[in-house]
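[1] A structural model of the following input is requested.
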Amino acid sequence: MTASAACPSFAGYRFPAEIISQAVWLYFRFPLSLRMVEEMLAFRGIVVSHETLRQWGRKFGQAFANGVRRRLPCAGDKWHVDEVVLKINGVTQWLWRAVDQAGMVLDVLVQSRRDKQAAKRLLRKLLKRQMRAPRVMITDKLASYGAAKKEVMPSVEHRQHKGLNNRAENSHQPTRRRERQMKRFKSGGQAQRFLSAHDGINNLFHFRRDHVTASEYRAARALAFEVWSDISGVTART
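    Predicted coordinates:
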C-alpha cells in the first residue's frame, strides 16, 4: 500500500481500505442507492449493510473530496454561478453552485434564502476557498447576484445573461439524478454533506470527451484512477 500522508485512517474497520474506498467511489461517482451498492458488493461475496455504507460515506466521502481538491490544478478565472430549488420535506431550499469555464465544480451551498445575503454568503465562501477573485462572473438575471458582487468583489466583471450560463445550469443535472435516486434529500444538512463530497469526488473524473482521441481519454481516466488510489490509500491496479 502506498498511502498518501493525507489519506484518512482505516484503523479499526473490519473491512480493508480497498473495499471501503471502492464502496465510497461507487456511491458518489454513480447514481446508485446505498442498497444498490450493497448488492454490488454482495455479488463479490462482500456482505455489508446499507447502513454501514452510509456511515462510510459520511466518514470518508468528504475526506476523499478534500484530497481531490488538493490534487487538482487551480480553478479557471471565469466563474459560472447558478441556483436551483430543492424541495426538502415540503420546504423550499436553494442549492447554489459555482463552476469554472471547464465545468469543474468550485463549491456548493444549500440555503433557505434566495436573496442578496444568500448570494454574499456563497461569494465569500468561494473567495475563501479559491483564495482569489475571478476575472469574470457569469450569472442569470437574478438581481441578488449583482447586489452581492458590488459589496464582495466590486472590481470583477459581471455578465448577466441566461444564455451565457448554460454551463452552471448543466452542472445541476447530476444532482437531479441523485435526488431522484435517493427519493429526495432528507434535510438541508444532508444535502450539503452529500453534494459537497459528490461534486468534489466527481471533479476528479470530469473528463472531456469532445475533441480528444480514445487513447487520450483512456490516459486521462487512468491518471484519475491513480490519483484516487493515492488519495484513498489503496494500491492502484495495473
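[2] switch to C-alpha atoms for all contacts and neighbour counts from now on
    Noted.
[3] Quick one: neighbours of Asn166, just the number.
    If you count neighbours by other CA atoms under 10 Å, Asn166 ends up with 15.
[4] and after the helix or strand hosting Arg58, which helix or strand comes next?
    Per DSSP states H and E: Arg58 is located in helix 50-71. Using DSSP H and E, the next helix or strand after helix 50-71 towards the C-terminus is strand 78-88.
[5] Same question for the helix or strand following that following strand: list its buried residues.
    Using DSSP H and E, the helix or strand that follows strand 78-88 in sequence is strand 91-100. The neighbour-count check on strand 91-100 (16 or more other CA atoms under 10 Å) flags Gln93, Trp94, Leu95, Trp96, Arg97, Ala98, Val99, Asp100 as buried.
[6] Please convert those to JSON lines, extending it with distance to Leu86.
    Output for the buried residues of strand 91-100, formatted as JSON lines (distance: CA to CA, whole Å):
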{"residue": "Gln93", "distance to Leu86": "5"}
{"residue": "Trp94", "distance to Leu86": "6"}
{"residue": "Leu95", "distance to Leu86": "7"}
{"residue": "Trp96", "distance to Leu86": "10"}
{"residue": "Arg97", "distance to Leu86": "13"}
{"residue": "Ala98", "distance to Leu86": "16"}
{"residue": "Val99", "distance to Leu86": "19"}
{"residue": "Asp100", "distance to Leu86": "22"}
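[7] For the comparison step, fold the sequence that follows:
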Amino acid sequence: MAPLSYARHQFPPAIIQHAIWLYLRFTLSYRDVEELLAERGVEVSDETVRRWVLRFKPAIAGNLRRLRLKPSPRWHLDEMVIRVSGKLMYLWRAVDDEGEVLEVLVQRRRDRAAACKLMRKLLKKHGFAPTQVTTDKLRSYGAAFRQLGVTAHHEQGRRTNNRAEVSHQPVRRRERKMQRFKSPASAQRFVSLHAAVYNCFNLQRHLVSRRTLRTFRARARADWLVATAAA
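    The predicted structure is shown next:
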C-alpha cells in the first residue's frame, strides 16, 4: 500500500479526500463538487478539484486494486461504442459473475486483435485462466480464444451476457455528464480509475439485508480511507 503525500497543498488531506471521493463516487462534474463543498463552507474552485483528481487518482486506483480479493473464474466480456473526440471507438469490458470489473480497455477496433489484447491483459493481470467465459455472438472472441489457447467453456446467447451489458451503464452515465471523452488516453485513464472505485463501492444492495448493507458500506469506507491515507 502506497500512502499519499499531501505536502504543499493549501487544504488539509480530509478535504482533498472528500472532494475526490465525491467526484469519483457519484455522477458529478467538477463544478458540482465545487458547489457541494461551498455549501459546507469550503471555498475551492472547480479547477483545483480537477487538479486534485488528476494528481492523486493513479495512486488511489492502485491502492484500491490491492485491497480487492481474487475474482471469480467465471468471466463476462462485452464491448460498447463510445465517442472520443468525435470518433467512434470501442470500450471493451470484462467482469466476473459477481459484477467485479476485471479490466476496461479503450480500443479503435472490434476484431480478433482487440479481443486478444483484452484477454492478454486479463490473464497477465489476474494470473489465472477462467473456467467459463460468457460473451455476445461476436465471432472475434472465439478466434481470440483459439489463438491464445484459452480452453474455458465459452457460452454465448441473447441474454446470457446481461451481467457485462449492465456494467456499462455507470460509464455511459459518466460519458454524458462529461460531454464525451476528449482523447483515447484520457478515456482509458478515467475508465480504469472509475472501475477501481466502482468495485470498492458496488455493494449489490438489492441482494442483501439492511444490516449486511451497513457492514459492506462500512468496509468500503474503511478501504477508501486506507487507499487515500496520508504518508
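[8] And Ala61 of structure 2, what's its match in structure 1?
    Residue correspondence to structure 1 (TM-score structural alignment): Ala61 of structure 2 is matched to Ala65.
[9] residue contacts, its match?
    When contacts are counted by CA atoms under 8 Å, 6 or more residues apart in numbering, Ala65 of structure 1 touches Ser196, Ala197, His198, Asp199, Gly200, Ile201.
[10] and these, which of them are in helices?
    Mapping those onto helices (DSSP state H) picks out Ser196, Ala197, His198, Asp199, Gly200, Ile201.
[11] circling back to that earlier point, any idea how far the helix holding Arg58 of structure 1 is from the chain center?
    Distance of helix 50-71 of structure 1 from the chain centroid (CA atoms, centre = their mean, to the nearest Å) equals 11 Å.
[12] And that helix against structure 2, how far off on average?
    Helix 50-71 of structure 1, aligned to structure 2 and superposed, deviates on average by 1.4 Å (mean CA distance after the TM-score superposition for structure 1).
[13] May I see the buried residues of that helix?
    50, 53-54, 57-58, 60-69.
[14] How about stretch 31-39 of structure 2?
    Neighbour-count burial for stretch 31-39 of structure 2 [16+ other CA under 10 Å]: Arg31, Val33, Glu34, Glu35, Leu37.
[15] Give the residue farthest from the middle of structure 2.
    Gly41 (30.8 Å; CA atoms, centre = their mean).
[16] Please pull up the equivalent of that one in structure 1.
    So, by TM-score structural alignment, Gly41 of structure 2 is matched to Gly45.
[17] how close does its match sit to Leu26 of structure 1?
    16 Å (CA to CA, to the nearest Å).
[18] residue ranges of the strands in structure 2, please?
    74-84, 87-96, 101-107, 132-135, 153-156 (DSSP state E).
[19] Which part of structure 1 matches the longest one?
    Which is strand 74-84 of structure 2. Counting by TM-score structural alignment, strand 74-84 of structure 2 corresponds to residues 78-88.
[20] What of the last one?
    Alignment of strand 153-156 of structure 2 against structure 1: residues 157-160, by TM-score structural alignment.
[21] ok, back up a step: need the contacts of Ala65 of structure 1 in JSON lines with neighbour count and distance to Ser112 of structure 1, can you?
    Below are these laid out as JSON lines (neighbours: other CA atoms under 10 Å; distance: CA to CA, whole Å):
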{"residue": "Ser196", "neighbour count": "21", "distance to Ser112 of structure 1": "17"}
{"residue": "Ala197", "neighbour count": "23", "distance to Ser112 of structure 1": "20"}
{"residue": "His198", "neighbour count": "25", "distance to Ser112 of structure 1": "21"}
{"residue": "Asp199", "neighbour count": "24", "distance to Ser112 of structure 1": "20"}
{"residue": "Gly200", "neighbour count": "26", "distance to Ser112 of structure 1": "22"}
{"residue": "Ile201", "neighbour count": "26", "distance to Ser112 of structure 1": "25"}
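[22] of all those, which comes closest to Ala118 of structure 1?
    Ser196 (17.4 Å; CA to CA).
[23] Quick check: nearest residue in space to the closest one, chain neighbours excluded?
    Excluding its sequence neighbours, the residue lying closest to Ser196 of structure 1 (CA to CA, 6 or more residues apart in numbering) is Val108, at 6.4 Å.
[24] Settle this for me: the one you found is touching Leu95, isn't it.
    Yes. At 7.0 Å, Val108 of structure 1 counts as touching Leu95 under the criterion of CA atoms under 8 Å.
[25] Looking at the contacts of Ala65 of structure 1, which two lie furthest apart in space?
    Among the contacts of Ala65 of structure 1, Ser196 and Ile201 lie farthest apart (CA to CA), at 8.6 Å.
[26] roughly how far apart are Lys141 of structure 1 and Val81 of structure 1?
    Plainly put, Lys141 of structure 1 is 11 Å away from Val81 of structure 1 if you go by CA to CA.
[27] what do you get for Gln93 of structure 1?
    Counting by CA to CA - Gln93 of structure 1 and Val81 of structure 1 are separated by 17 Å.
[28] who's in contact with the residue positioned nearest the centre of structure 2?
    In structure 2, the residue lying closest to the centroid (CA atoms, centre = their mean) is Ala195, at 0.9 Å. If you count contacts by CA under 8 Å, 6+ apart, Ala195 of structure 2 has them with Val101, Glu103, Val104.
[29] could you dump those to JSON lines with neighbour count?
    As requested, those are exported to JSON lines (neighbours: other CA atoms under 10 Å):
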{"residue": "Val101", "neighbour count": "24"}
{"residue": "Glu103", "neighbour count": "20"}
{"residue": "Val104", "neighbour count": "24"}
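[30] Name the nearest of those residues relative to Glu165 of structure 2.
    Val101 (11.8 Å).
[31] Just give me the match in structure 1 for that closest one.
    Matched across to structure 1, Val101 of structure 2 falls on Val105, judged by TM-score structural alignment.
[32] which residue packs closest to its match, ignoring adjacent ones?
    Using CA to CA, 6+ apart, the closest residue to Val105 of structure 1 is Val99 (4.3 Å).
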